[in-house]
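>>> Sequence first, then the predicted structure:
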Amino acid sequence: MDLATECYRATSGFPASETYGLTSQIRRSASSIPANIAEGHGRKLTGPFVQFLRIAQGSLKELETHLMLASRLSFLEENRLQDLLQAAEEIGKMIRSMIRRLQEKSA
């Protein structure tokens, strides 16, 4: 949720012409990460939870790509990009760890 919040803040200064483009893509991919984790957890079964965690991983990679593009287009300052990518990396580690533990538990 924190990463999604920071992505909303980071995109608030993007050009109006990007409202339905890059701004929307960043916000949607960022909010998709915690939403998929929550939905998977709500299924109460390990298999579906792992599948939703994998979807969250995909959204995380999509977000990273959009953030790098925003930086290349000079919509996002380098230091802000690095902070967001660092947070994304930490979240990716947590998701991978959760997947491993769930798979070990169900094996």
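Yep, that arrived. Source: prediction; values computed, not measured.

>>> contacts, neighbours, all on C-alpha from now
Will do.

>>> which one's the longest helix in the chain?
Assignment by DSSP state H gives helix 78-106 as the longest helix of the chain.

>>> A further structure is provided below for comparison with the first:
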Amino acid sequence: MYNYKELIVWQKSMVLVEKVYTLTASFPPEEKFGFTSQIRRCAVSIPSNIAEGTGRKSKKAFRSFLEISNGSMNELKT
């Protein structure tokens, strides 16, 4: 349906992932498997769901993956 790499939202979310990894690298070592891991997983989930949604055969399915991506964004904000 779409080439996800051409979507500005995907491109910006990849920049966000890079920034999250850079920021969390300075977190205390005892947070590596807790807080740091959770933040990184929800950040990576954003572009991942956008990319997965583009591979679906309908706009309805794509929208569903965008909603999941938006949920991950809200999780990251929290």
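Nice, I can see it. Small disclaimer: the values here were computed from a predicted structure and weren't measured.

>>> And the TM-score between them?
Here the superposed chains carry a TM-score of 0.81, computed using TM-score structural alignment, normalised by the length of structure 2; 65 aligned residues with a Cα RMSD of 0.6 Å.

>>> Assign the spatially most central residue of structure 2 to helix, strand or coil.
When Cα atoms, centre = their mean is applied to structure 2, the residue found nearest the centroid is I46 (1.9 Å). Secondary structure, DSSP: H, G, I helix; E, B strand; the rest coil: I46 of structure 2 is helix.

>>> contacting residues around it?
13, 68-70, 72-73 (Cα atoms under 8 Å, 6 or more residues apart in numbering).

>>> any idea how far it lies from P28 of structure 2?
According to Cα to Cα, to the nearest Å, I46 of structure 2 and P28 of structure 2 sit 24 Å apart.

>>> just Y21 of structure 2 next, same as before
To P28 of structure 2, Y21 of structure 2 is 13 Å away according to Cα to Cα.

>>> Counting neighbours around each, name which of the two comes out higher.
Neighbour count, other Cα atoms under 10 Å: between Y21 of structure 2 and P28, Y21 has more, with 16 against 10.
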